[in-house]
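> Next input, structure requested:
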Amino acid sequence: MSHYVQINKLPGNEDVSLPCKMSEQASGYDLYAAVGEPVVLAPGERTLIPTGISLAMPAGLEAQIRPRSGLALKHGITCLNTPGTIDADYRGEIKVLLVNLGQEPFAIARNERIAQMVFQTIPEVTLVEVDELTDTARGAGGFGHTGK
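So this is what the prediction gives:
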């Protein structure tokens, strides 16, 4: 099933590339930086990078913002709040919260690929309050309960 998502380039960003897949079967659309001047992220620093676009998605769809694996591996650049969620009713500019976990400053230039956007369907869920939950073999076992 195909979903139609409207995309809008915000004024002053006509030269910034639209999100695109880098291979035929890629799940993510690469997002591009719409910074006016290069932004240098020092080690340990985080900043919000604009993309110059906004979206209109149908109800039942979300966009998740995720790191680019190459930036993470080569430079330690990743997204905070990962995955970031863009709700179907949000109409503002898509921005990416990047952090430098590397050991060197990293410069982000205009039109550089900074993250990827993956679209997901959201199931309709009804929460039902009960007095007690059904039991499972795992029970309440949480963080690290299965060993290493």
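> CA atoms for contacts and neighbours, from now on please.
OK.
> who's in contact with Ile122?
For Ile122, the contact set (Cα atoms under 8 Å, 6 or more residues apart in numbering) comprises 60-62.
> Dump the residues you listed to TSV, plus neighbour count.
Output for these, formatted as TSV (neighbours: other Cα atoms under 10 Å):
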residue	neighbour count
Gly60	13
Leu61	18
Glu62	20
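> Reformat these as CSV; add secondary structure.
Shown next, in CSV, are the contacts of Ile122 (DSSP: H, G, I helix; E, B strand; the rest coil):
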residue, secondary structure
Gly60, coil
Leu61, strand
Glu62, strand
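> for those, which one is nearest Val118?
Lowest distance from Val118 to the contacts of Ile122 (Cα to Cα) belongs to Glu62, with 8.4 Å.
> doesn't Thr85 make contact with that closest one?
Yes. Look at Glu62 against Thr85 with Cα atoms under 8 Å: they come within range, at 6.8 Å.
> any chance you could map the helices in this protein?
With helices called from DSSP state H, the chain shows them at 69-75.
> which residue is nearest the centroid of it?
The residue lying closest to the centre of the chain (Cα atoms, centre = their mean) is Ile65, at 0.8 Å.
> what sits up against the longest strand along the chain?
Scanning the chain for the longest strand, with DSSP state E as the assignment, gives strand 46-56. Residues outside strand 46-56 that contact it (Cα under 8 Å, 6+ apart) are 5-11, 13, 16, 18, 31-35, 41, 88-100.
> Of the residues you listed, select the buried ones using a PyMOL command.
If you want just the buried ones from the contacts of strand 46-56 in PyMOL, going by 16 or more other Cα atoms under 10 Å, the selection is:
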select buried, resi 9+13+16+18+31+32+33+34+35+41+88+94+95+96+97+98+99+100
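> Second input sequence below; structure requested for side-by-side comparison:
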Amino acid sequence: MTVSDEIATVSLAGTAAPTYGSPTLQVQLKMLDDGLEAPSYAHPGDAGADLRARVDVVLEPGERKLVPTGVSIALPDGFVALIHPRSGLATKHGLTVVNAPGTVDAGYRGEIAVTLLNTDKDQAIELRRGDRIAQMVIQRVEYAQFVAVEELSESVRGAGGFGSTGGFAGPAA
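Presented below is the predicted three-dimensional model:
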């Protein structure tokens, strides 16, 4: 039986409180490519597990492409996987996830693919098969019951929208 035929499961840390960085949730994982590493956390306590490119990709300046990862998961109901850019790639090369964070719903069973964008104006980005391209953060989901009302409760912010709280000094005088 090959890796792609198996389903791996992250095991729980028992019934006691988990130690720092230990697994707290079982997620079924099916690797669709025998030659790739499974998603993994680089350090204990990291929130994001690295996802890798299944194919070589060249992104020209301003170009975006959907990049497969060779990974399928089955999340338990009540959870979501959010796909975030890797900060080092974003800072050093301008590589980002277009729809960040991307959303993998609990009911999705297909291959996780990441829409990457090269924001650099001059340099192409070359990614090789197996390169870490994004991070997957798994979180609990709250399901809202939307209740129609005539008026919303008051708040300090009110209807103030984008930029209504400032946040930068602006041009020097």
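> Tell me which residues touch the aligned residue in structure 1 for Ile125 of structure 2, please.
Alignment note (TM-score structural alignment): Ile125 of structure 2 maps to Phe106 of structure 1. Taking Cα under 8 Å, 6+ apart, we find Phe106 of structure 1 in contact with 40-43, 75, 100.
> would you list these in JSON lines and tack on distance to Asp135 of structure 1?
Shown next, in JSON lines, are the contacts of Phe106 of structure 1 (distance: Cα to Cα, whole Å):
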{"residue": "Val40", "distance to Asp135 of structure 1": "51"}
{"residue": "Leu41", "distance to Asp135 of structure 1": "48"}
{"residue": "Ala42", "distance to Asp135 of structure 1": "49"}
{"residue": "Pro43", "distance to Asp135 of structure 1": "46"}
{"residue": "His75", "distance to Asp135 of structure 1": "45"}
{"residue": "Asn100", "distance to Asp135 of structure 1": "43"}
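> Counting only strands, which of those make the cut?
Judged by DSSP E, those include 40-41, 100 as members of strands.
> Kindly state which residue of structure 1 is aligned to Met136 of structure 2.
Aligned by TM-score structural alignment, Met136 of structure 2 pairs with Met117 of structure 1.
> number of nearby residues for its match?
24 (other Cα atoms under 10 Å).
> what do you get for Ser87 of structure 2?
By other Cα under 10 Å, the residues close to Ser87 of structure 2 number 14.
> Could you do Thr69 of structure 2 as well?
28.
> Next: the one 3 residues further on.
By the criterion of other Cα under 10 Å, Ser72 of structure 2 has 19 neighbours.
> what does Ser2 of structure 1 give?
By the other Cα under 10 Å criterion, the neighbourhood of Ser2 of structure 1 contains 4 residues.
> any idea how far it is from Val16 of structure 1?
Distance from Ser2 of structure 1 to Val16 of structure 1, counting by Cα to Cα, to the nearest Å: 25 Å.
> Please apply the same query to Tyr4 of structure 1.
As judged by Cα to Cα, Tyr4 of structure 1 and Val16 of structure 1 stand 21 Å apart.
> for Glu124 of structure 1, same thing?
Distance, Glu124 of structure 1 to Val16 of structure 1, by Cα to Cα: 35 Å.
> Have a look at structure 2 and report its longest strand.
When structure 2 is scanned for its longest strand (criterion: DSSP E), the result is strand 132-140.
> Strands along structure 2, start to end?
8-9, 28-31, 49-52, 57-59, 64-68, 71-74, 79-84, 95-97, 102-104, 113-118, 125-127, 132-140.
> Isn't Ile108 of structure 1 up against Tyr32?
No. With contact defined as Cα under 8 Å, Ile108 of structure 1 does not reach Tyr32; the gap is 9.9 Å.
> where do the contact lists of these two overlap?
With Cα under 8 Å, 6+ apart, Ile108 of structure 1 and Tyr32 have common neighbours Ile114.
> returning to that earlier point: buried ones in the longest strand of structure 1?
Applying 16+ other Cα under 10 Å to strand 46-56 of structure 1 flags 46-47, 49-56 as buried.
> ok, the aligned partner of Phe162 of structure 2 in structure 1 - how many residues close by?
Matched by TM-score structural alignment, Phe162 of structure 2 corresponds to Phe143 in structure 1. Applying other Cα under 10 Å, we find 7 residues neighbouring Phe143 of structure 1.
> mind listing what Arg138 of structure 2 touches?
Not Arg; residue 138 of structure 2 is Ile. Contact analysis of Ile138 of structure 2 by Cα under 8 Å, 6+ apart lists 47-48, 79-82.
> Serialize those residues to TSV and add fields for distance to Gly158 of structure 2.
Putting the contacts of Ile138 of structure 2 into TSV (distance: Cα to Cα, whole Å) gives the following:
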residue	distance to Gly158 of structure 2
Ala47	33
Gly48	34
Phe79	31
Val80	30
Ala81	31
Leu82	29
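> Done for today, thanks.
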